[in-house]
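Student: pasted the sequence and its predicted model underneath.
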Amino acid sequence: MRIVTRERAIAYRLHVNHLVERLPVGSHGEAAYVGLQDTAPRDALLGLHARMVGCTPGDWEHPSLIQTYSPRAAVYVLPVRDFGVMTLGRMPLDSRRVDELAEQVCETLNGQERRGAGIHGLREACASGRIAVRWDTTSLWAREVRRPDIDVADARRELCRRHVHHFGPTTPKVFAWLSDPRLSVQRFAVAAEGGA
């Protein structure tokens, strides 16, 4: 049995999350690969700067990046190309509530970007992949986006794989806390059996 020390686990995580050697200029998508929490004072920008050479103050809104709510109700910055993995990947196994909330939020938005304050169900509806947000540290704006073209089961498996690869060694309980506290432990076990 292999013993993984705390020091080795930390060294591994620093390496795979590009915190040992910074990525080249313009590597926004790779720097934000598993999502960067964006709480005040613009933490996602600090995360980008730690991972990528030549980061500028406006890089948090680079066209290759998008923002949405995480399951822990914080805004995250992530690659546009991975929006489906990071949203649909955390859909509950019974997604009816999220789908209904997303429909209501989209009706409220009515095709416009609007201030997010007071929009009922906005945070939870973001798991639908239909809603993106833009937070500039003073205001939050929400807009409807096209739902990503990825199978929900595939998105769940990929989210689990990324969690194991970037935050391992880990446990189903930790994955559940980070993704969806309702049924993620079961999802972790299913994804792990499928080769995660």
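Tutor: Good, I have the coordinates.

Student: make it CA atoms for all contacts and neighbour counts henceforth
Tutor: OK.

Student: flag every buried residue along the single longest helix found in the chain.
Tutor: When the chain is parsed with DSSP state H, its longest helix is helix 152-167. Along helix 152-167, these residues count as buried under the neighbour rule (16 or more other Cα atoms under 10 Å): 152-153, 155-167.

Student: outside of it, which residues touch it?
Tutor: Here helix 152-167 makes contact (Cα atoms under 8 Å, 6 or more residues apart in numbering) with 13, 16-17, 34, 84-86, 88-91, 170, 175, 187-188, 191-192, 194, 196.

Student: below is an additional structure, to be compared with the one above:
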Amino acid sequence: MTTTVEITWDAASARRAERQFLAGPAGAGTPVAEVAGAMLGAHAQVLSAAEVSLGMRADGVTRADVRAALWDDRSLIKTYGPRGTVHLLPARDLPLFSAALTAVPSGPSPFPPGVRLTEEQAGQVVAAIGDALDGRFLTLDELSEEVVARTGPWAGDRVMPAFQDLWPRWRQVMHRAGWAGTLCFGPNRGRKATYTRPLPGNPETDPGDAPAAFVHRYLHAYGPATPQHFARWLAAPPGWATTLFGELAAAGRIEEVRFEGTPAWVAAGDTGFPEGPPRGVRLLPYFDAYVIAGQPRERLFPAAAYQRALGGGQAGNHPVLLVDGVVAGVWHQRRRGRRTTVTVEPLVRLTARQKRELGEQVERVGEALEATPELLVGEVTVGPHA
């Protein structure tokens, strides 16, 4: 009779920290793209947050290194990733992300019938975006003109509600162009973002097997996890995720374990865990991968952290202070020229060692952002996303 492996929260969080370079940073010279790959992408709606996510995980990495990887050697791609949000992804992984993300069933459109695109129209827009961006860098206005010219006036109808404005209809599937590999961000032109078509990659995974490969990558970084955890991280239909996990279990590709007394999954054979818990103090920015994917959320955000650092149960709204692998405070940085003031609000009493580590983390934030940091310990008075 097979005995199901029992895994504690401490062991799981310790392994997650190790595999995401939070137990100890990647050594000098480690490619930035390798660090991003270990996280399954760095959230980059705000580029400086992605720069901090990567910088806190790799010795000596600064925002200049991240931007060089994006715009010079192009080992990183800025595009739409999990949940349809902007991420920095390793260029070598783009074929896998594209095949996996396009395989996720789309949910019902949030827009009224008169605003929506049909599936045929959506396909036309995605193809038009790729054609327009092939070998070119276009601003959003320039891309909009090209899409309308290649599809029809219907694509340019300003009917899509967004930020107290109305956007052209075609923009509701812009993220799908990113998933399809026909669009990514280019370097800014002045204050305006530009878009281009990614360089073609060499897929190492059969597109038909991409969802399974993606589950393996996710479980390696964030397991043990349930189908519901995976669906939440990906913003995928829970029923689809449950079916996918069932197929992988039947094929012997994932293995059931007991995680804090409940069934969860790891990649088959990947049942080695440290004794845990992780030790040390870390500062993580908005929407860092560790807090977005870490489940169960009530264990990652214990006690007062659940109210202070989550927004309606959503992780990522506040930069967080981690102490021994769990959220134990929030922080905020305000930059003025070459200086940045980092205000940290701990929710627990820090030991002398933890205070020293906090000071080191603040110095690391400054190094990553190429700024001279100052630490203030006190209440963070700004709200989410500030």
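Tutor: Ah, there it is. These figures come from a predicted structure and were not determined experimentally.

Student: what range in structure 2 matches the longest helix of structure 1?
Tutor: Under TM-score structural alignment, helix 152-167 of structure 1 corresponds to residues 207-222 of structure 2.

Student: just checking, next helix/strand downstream of the longest helix of structure 1?
Tutor: helix 172-178 (DSSP states H and E).

Student: got the contact list for that next one?
Tutor: Here helix 172-178 of structure 1 makes contact (Cα under 8 Å, 6+ apart) with P71, R72, C160, H163, R182, L183, S184, V185, F188, A189.

Student: average offset of it relative to structure 2?
Tutor: Following the fit onto structure 2, the mean deviation recorded for helix 172-178 of structure 1 is 1.8 Å by mean Cα distance after the TM-score superposition for structure 1.

Student: list the contacts of A28 of structure 2.
Tutor: A58, D59, G60, V61.

Student: sorry, that was for A99 of structure 2
Tutor: For A99 of structure 2, the contact set (Cα under 8 Å, 6+ apart) comprises W179, A180, P207, G208, A210, P211.

Student: hmm, try it at 10 Å
Tutor: With contacts defined as Cα atoms under 10 Å, 6 or more residues apart in numbering, A99 of structure 2 is in contact with W179, A180, G181, P203, T205, D206, P207, G208, D209, A210, P211, F214.

Student: part of a helix, is E7 of structure 1?
Tutor: Yes. Under DSSP: H, G, I helix; E, B strand; the rest coil, E7 of structure 1 sits within a helix.

Student: in structure 2, what residue corresponds to it?
Tutor: Taking TM-score structural alignment, E7 of structure 1 has D10 as its aligned residue in structure 2.

Student: give the burial count for that match, as a bare number.
Tutor: Applying other Cα atoms under 10 Å, we find 20 residues neighbouring D10 of structure 2.

Student: next: the one 5 residues further on.
Tutor: R15 of structure 2 has 25 neighbouring residues, counting by other Cα under 10 Å.

Student: that one and A23 of structure 2: what is the separation?
Tutor: Distance, R15 of structure 2 to A23 of structure 2, by Cα to Cα, to the nearest Å: 9 Å.

Student: V215 of structure 2 now?
Tutor: In terms of Cα to Cα, V215 of structure 2 sits 23 Å off from A23 of structure 2.

Student: what's P105 of structure 2 in contact with, if anything?
Tutor: Neighbouring residues of P105 of structure 2 by Cα under 10 Å, 6+ apart: A236, P237, W240, A241.

Student: actually P71 of structure 1, not the one I typed
Tutor: 86-87, 90-91, 123-124, 126-127, 176-181.

Student: please pull up the equivalent of it in structure 2.
Tutor: Aligned counterpart of P71 of structure 1 in structure 2: P82 (TM-score structural alignment).

Student: its match and R336 of structure 2: what is the separation?
Tutor: 33 Å.

Student: L322 of structure 2 now?
Tutor: 25 Å.

Student: same check on A251 of structure 2?
Tutor: Going from A251 of structure 2 to R336 of structure 2 by Cα to Cα gives 55 Å.

Student: one more: L300 of structure 2?
Tutor: For L300 of structure 2, the distance to R336 of structure 2 (Cα to Cα) stands at 32 Å.

Student: these two: who's more crowded?
Tutor: The neighbour count for L300 of structure 2 versus R336, taken as other Cα under 10 Å, is higher for L300 (21 against 10).

Student: okay, strands next: where are they in structure 1?
Tutor: For structure 1, the strands defined by DSSP state E occupy 36-37, 65-69, 75-79, 114-115, 131-135, 140-144.

Student: so which of these gets nearest D99 of structure 1?
Tutor: Nearest to D99 of structure 1, of all the strands of structure 1, is strand 131-135, at 11.2 Å by Cα to Cα.

Student: need the residues that contact that closest one.
Tutor: Strand 131-135 of structure 1 is contacted from outside by 38-39, 42, 61, 66-69, 75-77, 83, 87, 102-103, 105-106, 109, 113-116, 122-123, 125-126, 140-147, using Cα under 10 Å, 6+ apart.

Student: please point out which parts of it sit buried.
Tutor: Buried residues in strand 131-135 of structure 1, counted by 16+ other Cα under 10 Å: I131, A132, V133, R134, W135.

Student: just want the angle from it to strand 140-144.
Tutor: The directions of strand 131-135 of structure 1 and strand 140-144 differ by 160 degrees, with axes from the mean of the first three to the mean of the last three Cα atoms, to 10 degrees as the criterion.

Student: which residues touch the aligned partner of V35 of structure 2 in structure 1?
Tutor: Matched by TM-score structural alignment, V35 of structure 2 corresponds to A31 in structure 1. By Cα under 10 Å, 6+ apart, the contact set of A31 of structure 1 is 17-19, 22-24, 47-52, 78-79.
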